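# Need coordinates for the following:
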Amino acid sequence: MIAWRAICLIDFFKYNWTVRDEWFTWCKQLTPEQLLMTRTGGIGNILHTLFHIVEVEYSWNRAIQEKEDSVLQFDDYHTLEKVKQLSYSCRNEITGFLQSDLTKLENETVIAAWDNTELSKVDILHHVIIHEIHHIGQLSIWARELNLEPVSASFINRTL
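Down below sits the predicted model:
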């Protein structure tokens, strides 16, 4: 993988983390009932969607590193503060991996514990980035349904 491609991947992870942190702050204006209210689409509610984003990112990154999957359960992280702390904890581990030589992943594949398909490690990193962006769009729709301004998804003028 060309070095600039690796830098772009890191920048997009940083972008996702920045936007996610803004969503955590945004969520503080909601009641626990609003965070857990069943909604159309996605994982079903705001808090579980945020948990799902973290859990998927963490699981795929562990798979890329060929580490044992650490199954996380939403029932163990049923408050905004617990999901936020989980996000920071997982991010610390992922940051260490992203600071390694990502160029070596260019031609590497892996089979995740939950999938019998051989997958490109670079494709998985791209998938993880896009997965979060997809769910951020769902959160934005739910924010508008609450008559609230969503977090900006713009990449422009963000300090990463």
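
# Only C-alpha atoms from now on, for both contacts and neighbour counts.
Noted.

# In three-state terms, label the residue sitting nearest the centre point of the chain for me.
What sits nearest the mean C-alpha location of the chain, by CA atoms, centre = their mean, is residue 53, with 3.9 Å. Under DSSP: H, G, I helix; E, B strand; the rest coil, residue 53 falls in the helix class.

# got a list of what it touches?
131-132, 135 (CA atoms under 8 Å, 6 or more residues apart in numbering).

# residue boundaries of the helices in the protein?
Counting by DSSP state H, the segments of the chain that form helices are 3-27, 32-36, 46-64, 80-98, 121-145.

# Buried ones only from the contacts of residue 53, please, as a ChimeraX command.
Buried residues among those (16 or more other CA atoms under 10 Å), as a ChimeraX selection:
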select :132,135
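
# from the contacts of residue 53, which is closest to residue 120?
residue 131 (16.1 Å; CA to CA).

# before we move on, the earlier item: of the contacts of residue 53, closest to residue 35?
The nearest one, if we look at the contacts of residue 53 relative to residue 35 and count by CA to CA, is residue 135, at 14.8 Å.

# Before we compare anything, build this one as well:
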Amino acid sequence: MKSLFLYNWQVREEWFALCEQLPCEELLKHRTGGVGSILATLIHIIDVEYSWFCAIHDKEDRPIEASSFQTIEAVKALSDSLQSELQSYLHDDMDRESQHLVDVPWDNAMYSRSAIYAHLIAHEIHHIGQLSVWAREAQLEPVSAGFVGRKLG
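Here you go, the predicted model:
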């Protein structure tokens, strides 16, 4: 699963680079699907990932206030900051205690770490598909979703 997290992070970086070509109005434009806009969807991806990692490691979740991040540069800086924190978890315990159950504050159920990791991978890929549609609407070629041939790690 570690390679899929690295894949998602690499693809996310490519989306940030692509989005730098778009004017702010296009990034904030209300769209059907996702959480309403390109920028809000990217923030949502980051927020969900961070929240689940906090739950796994019994850390207090710090919800991300989307209104604090109104440019692609600010969202990329947020992603970079949180990703550097998450990398230590990714490398230290991705395979360790994979069946350990995690209690999350936003749900009454408990989930295994491995189920959470799989959910996070699928969640980001799902939203990347939405971004691809929106990129085409903005007359841009979307980031490649291909996994094979990427240099990960």
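
# Residue 22 of the first structure pairs with which position in the second structure?
Using TM-score structural alignment as the criterion, residue 22 of the first structure maps onto residue 14 of the second structure.

# Distance-wise, check that match relative to residue 128 of the second structure.
As judged by CA to CA, to the nearest Å, residue 14 of the second structure and residue 128 of the second structure stand 11 Å apart.

# Identify the contacts common to these two.
The overlap between the contact sets of residue 14 of the second structure and residue 128 (CA under 8 Å, 6+ apart) is empty.

# Out of the two, name the residue with the larger neighbour count.
More crowded of residue 14 of the second structure and residue 128, by other CA atoms under 10 Å: residue 128, with 25 against 14.

# ok, residue 72 of the second structure - contacts?
Residue 72 of the second structure sits next to 16, 19-20, 24, 27, 39 when contact means CA under 8 Å, 6+ apart.

# In space, what's closest to residue 77 of the first structure - neighbours in sequence excluded?
Spatially, and ignoring its direct neighbours in sequence, residue 77 of the first structure is nearest to residue 83 (5.5 Å; CA to CA, 6 or more residues apart in numbering).

# wait, the one you found sits on residue 76?
No. Assessed by CA atoms under 8 Å, residue 83 of the first structure is found out of contact with residue 76, at 9.1 Å.

# out of those two, which sits in the more crowded spot?
Ranked by neighbour count (other CA under 10 Å), residue 83 of the first structure and residue 76 place residue 83 first, with 22 against 9.

# quick one: stretch 36-49 of the second structure aligns where in the first structure?
Using TM-score structural alignment, stretch 36-49 of the second structure corresponds to residues 44-57 of the first structure.

# Centre of the chain to the matching stretch, how far?
Stretch 44-57 of the first structure has its C-alpha centroid displaced from the chain centroid by 8 Å (CA atoms, centre = their mean, to the nearest Å).

# Stretch 59-72 of the first structure now?
Relative to its chain's centre, stretch 59-72 of the first structure lies at 14 Å (CA atoms, centre = their mean).

# can you name the residues of the first structure that stretch 59-78 of the second structure overlays?
Aligned using TM-score structural alignment, stretch 59-78 of the second structure spans residues 67-86 in the first structure.
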